[in-house]
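K.L.:
here is the input, now give the coordinates:
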Amino acid sequence: GFLFPAFSDRSSDVNAIGYYVKDAKKAQPAFMQEVLGCEAKRTAAEEKKTFHGILKDVISEEVEDAKTVILDIQQDLNDMVEEHKNVFENEPVLLTPPAIREAMAEKGLSEEVISKVEEICEEAFGDTPPLAENLIDSKALQTHAAAKKANVLALEVESLKQKLEEKEALPEKEVILQVSAEKLPDIQTEFINGKKCIVIPLEEDEHATINGKHWDNAPF
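P.N.:
So this is what the prediction gives:
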């Protein structure tokens, strides 16, 4: 559907046409050009598809796991948009070459790949770079963030499991001490009441913690 004249700033605009399609992926550019006489522009969905296609084609040439790198780039774009909004409120962030380079920084990509993405994006979008927020796949980022969190938790669980296994493997009567490097020269072994003891001198301003309990010269 379309509306002429367009409704803009609470008044009619005879220099514009309001155009609507149910599915943004099917914008019917031929209808806009041949029937309405308007220059066809990409929709937000088309811009996102174009940008993701460029990233996939170029990054896949150098990186095996291109999907993860692309999601990381999207996350940086999302962070960039959020930070910009906090400072400039409603001012949009355009996907200019500097913005592309910033989002791709520290991703382990070569200068050749970054420059190639910049060049192809300039060719694809011309003098009207798209809004950065239109290129962000929020659902994919949520899934990606959840997967990252799950991986971190899995690593933590594995680390705890290894520590428990190491603890269980220790002899029951083994004593483990953890002291600062400065105290090492002061540690001595003495026989007290016929028993071999480890003696660690403590200064007045020093304290010890044994099995989680603070030692204050009193018996446990």
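K.L.:
from here on, contacts and neighbour counts on C-alpha atoms
P.N.:
Will do.
K.L.:
tell me what the helix or strand residue 7 falls within is packed against?
P.N.:
Element membership for residue 7, per DSSP states H and E: strand 6-8. Judged by 3 or more Cα pairs under 8 Å, 6 or more residues apart in numbering; DSSP states H and E, the packing partners of strand 6-8 are strand 11-13.
K.L.:
hmm, who's touching the strand it packs on?
P.N.:
The contact list for strand 11-13, computed with Cα atoms under 8 Å, 6 or more residues apart in numbering, reads 5, 6, 7.
K.L.:
now the next helix or strand after that strand, how far from the chain's geometric center?
P.N.:
The helix or strand immediately downstream of strand 11-13 is strand 18-19, counting by DSSP H and E. A distance of 37 Å separates the centroid of the chain from that of strand 18-19, by Cα atoms, centre = their mean, to the nearest Å.
K.L.:
this one as well, want them side by side:
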Amino acid sequence: MNEKEVGELRRRFKADKSAITHVRGCYVNEKKEIVSQFNQSLALMSEEESEKLLAILRRTLSGGIDRNLIDISFATKQVAEGEEHKLLMALRDSGLGDEEAVQAFFQKAIDSLDLEGSYLILLAHDRYDVPYRAKDGETQKDASEEVYSYILCSICPVKQTKPALSFQARESRFYNRQADWLVSPPEVGFLFPAFDDRTTNLYDALYYNRDVGENHENFAQAVFASPIPMPAQAQKETFQSILGETLGEECSYDVVQAVHDQLRELVEEHKENKEEEPLMVSKGAVKCVLLSCGVSESHVNAFDSRYDDSFGAETRLSPRNLVDAKQVQVSMPDVTIKVSPEYSALVETRSINGKKYILIPAEGEVEVNGVPIHIDG
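P.N.:
I've put the predicted structure just below:
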């Protein structure tokens, strides 16, 4: 799914647009025991409460594509006879009315999740009458092409607040606010089936993780039984490690800067062109950058081999997962220098009288802790 398709569904999660009539769920304590279950009708909630519940569900469709939101693909055999896919279809086709399927899913989720403390498992079903979209991008609500039926799952931690002193303005008095339990934004969740090309794709699901450093692999395997990509943060750390270890003495500031500049430019161009499909980069593209920087063929081949071992030869990665588009950071054990990418070329590395230095031209006003200083010369 791309950002436009996700955005189209996100806009559904409002009281006046959603066809969600109820939310099923269960409350799980820190011992992984189901304390209570519910089938909450949105019609019986106040408008403010239902809006907040829909907002929590909507958060499961937030974040970046290939960072927080990951496409999960099912093999043809799984769709035909896989137990995991069959369970998801039973939940969707019954509109969460298949009690056996709901209970089986709750138990599967609880057994595979490794979350600290209590949490809620929320399940919602929606039917979206997809409006026809003309070539010029305009939608025609009265010309629907299909009804997209899907389920959304949100796993939300429940955290206890601390007692506090509160002030009631209307009564002009202080009072003690007791500890309460609050529903936090989703930690993990998914959408099934996917909404690819604005139509139902039973061969895909969209998997959500709030933390880009965690992908809750056990939960994903239990629900989808399909391979999932390395977490975004792990992709970045692995890519950095591969560059540093395979290029050896040729891994200079200029080489790393060139690779990062190239990836950042791809991100900027993709954003400026407003391209719908997610941006991905191949191993070959990175190798071309390395060769253009004068890196020896032997070191490029070493990079090639390590990339295959870590990611897979044909795996394409999102540049957004590999570089920080907002800053360049140069770190030493006791010093960290952060530079805007557009000024990264000002940074130099040089050896003077046998000592290694990082040099930055001191042009314009220089401040130390907010105090303007004078530099002799």
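K.L.:
TM between them?
P.N.:
The TM-score (TM-score structural alignment, normalised by the length of structure 1) is 0.54; 156 aligned residues with a Cα RMSD of 3.6 Å.
K.L.:
after superposition, how close is the strand holding residue 7 of structure 1 to structure 2?
P.N.:
Following the fit onto structure 2, the mean deviation recorded for strand 6-8 of structure 1 is 3.5 Å by mean Cα distance after the TM-score superposition for structure 1.
K.L.:
and the spatially closest residue to residue 168 of structure 2 that is not a sequence neighbour, what element?
P.N.:
Counting by Cα to Cα, 6 or more residues apart in numbering, residue 168 of structure 2 lies nearest to residue 174, which is 6.1 Å off, once chain neighbours are set aside. Here residue 174 of structure 2 sits within strand 173-177, counting by DSSP H and E.
K.L.:
also residue 197 of structure 1?
P.N.:
strand 195-199.
K.L.:
against structure 2, where does that strand fall?
P.N.:
Using TM-score structural alignment, strand 195-199 of structure 1 corresponds to no residues of structure 2.
K.L.:
which stretches of the stretch 201-350 of structure 2 form strands?
P.N.:
204-209, 328-331, 336-339, 348-352 (DSSP state E, counting those that start in this stretch).
K.L.:
elements contacting the next helix or strand after the last one?
P.N.:
With elements assigned by DSSP H and E, the helix or strand that comes after strand 348-352 of structure 2 is strand 355-359. Using 3+ Cα pairs under 8 Å, 6+ apart as the contact definition, the elements that strand 355-359 of structure 2 packs against are strand 348-352.
K.L.:
from residue 94 of structure 1, how far out is residue 81 of structure 1?
P.N.:
Distance of residue 81 of structure 1 to residue 94 of structure 1, given as Cα to Cα, to the nearest Å: 9 Å.
K.L.:
give the residues shared as contacts by those two.
P.N.:
Counting by Cα under 8 Å, 6+ apart, the contacts common to residue 81 of structure 1 and residue 94 are residue 132.
K.L.:
about what we covered before: which one (most neighbours) among the contacts of strand 11-13 of structure 1?
P.N.:
residue 6 (17 neighbours; other Cα atoms under 10 Å).
K.L.:
can you get me the start-to-end distance on stretch 107-125 of structure 2?
P.N.:
Terminal residues of stretch 107-125 of structure 2 are spaced 19 Å apart (Cα to Cα).
K.L.:
where does it end up in structure 1?
P.N.:
Counting by TM-score structural alignment, stretch 107-125 of structure 2 sits on no residues of structure 1.
K.L.:
starting at the chain centroid, how far to that stretch?
P.N.:
On Cα atoms, centre = their mean, the centre of stretch 107-125 of structure 2 falls 19 Å from that of its chain.
K.L.:
buried stuff in it?
P.N.:
109, 110, 112, 113, 118, 119, 120, 121, 122, 123, 124, 125 (16 or more other Cα atoms under 10 Å).
K.L.:
which members of those residues are the farthest-apart pair?
P.N.:
118 and 125 (23.6 Å; Cα to Cα).
K.L.:
related to what we said a few turns ago, in strands, which of the buried residues of stretch 107-125 of structure 2 fall?
P.N.:
Per DSSP state E, strands hold the following members of these: 118, 119, 120, 121, 122, 123, 124, 125.
K.L.:
and the closest residue to the last one other than its chain neighbours, what element?
P.N.:
In other words, residue 125 of structure 2. Of all residues beyond its chain neighbours, the one nearest residue 125 of structure 2 is residue 151 (4.4 Å), with distances taken as Cα to Cα, 6+ apart. Applying DSSP H and E as the criterion places residue 151 of structure 2 in strand 139-160.
K.L.:
what range in structure 1 matches that strand?
P.N.:
Strand 139-160 of structure 2 corresponds to no residues in structure 1, going by TM-score structural alignment.
K.L.:
how close does residue 108 of structure 1 sit to residue 188 of structure 1?
P.N.:
Distance of residue 108 of structure 1 to residue 188 of structure 1, given as Cα to Cα: 51 Å.
K.L.:
residue 359 of structure 2: how many residues sit nearby?
P.N.:
Residue 359 of structure 2: 11 surrounding residues under other Cα under 10 Å.
K.L.:
same question, residue 1 of structure 1
P.N.:
Residues within reach of residue 1 of structure 1, counting by other Cα under 10 Å, total 7.
K.L.:
next one: residue 191 of structure 2
P.N.:
Using other Cα under 10 Å, the number of residues around residue 191 of structure 2 comes to 22.
K.L.:
go on, residue 11 of structure 1?
P.N.:
Here the count is done by other Cα under 10 Å, and residue 11 of structure 1 has 9 residues near it.
K.L.:
same question for residue 59 of structure 1.
P.N.:
For residue 59 of structure 1, the neighbour count with other Cα under 10 Å is 22.
K.L.:
quick one: the residue nearest to it when sequence neighbours are not counted from residue 53 of structure 1, how far?
P.N.:
Excluding the flanking residues, the one nearest residue 59 of structure 1 by Cα to Cα, 6+ apart is residue 66, at 5.9 Å. Note on residue 66 of structure 1: its distance to residue 53 of structure 1, by Cα to Cα, is 11 Å.
K.L.:
which one of those two has more residues nearby?
P.N.:
Between residue 66 of structure 1 and residue 53, counted using other Cα under 10 Å, residue 66 has the larger neighbour count: 17 against 12.
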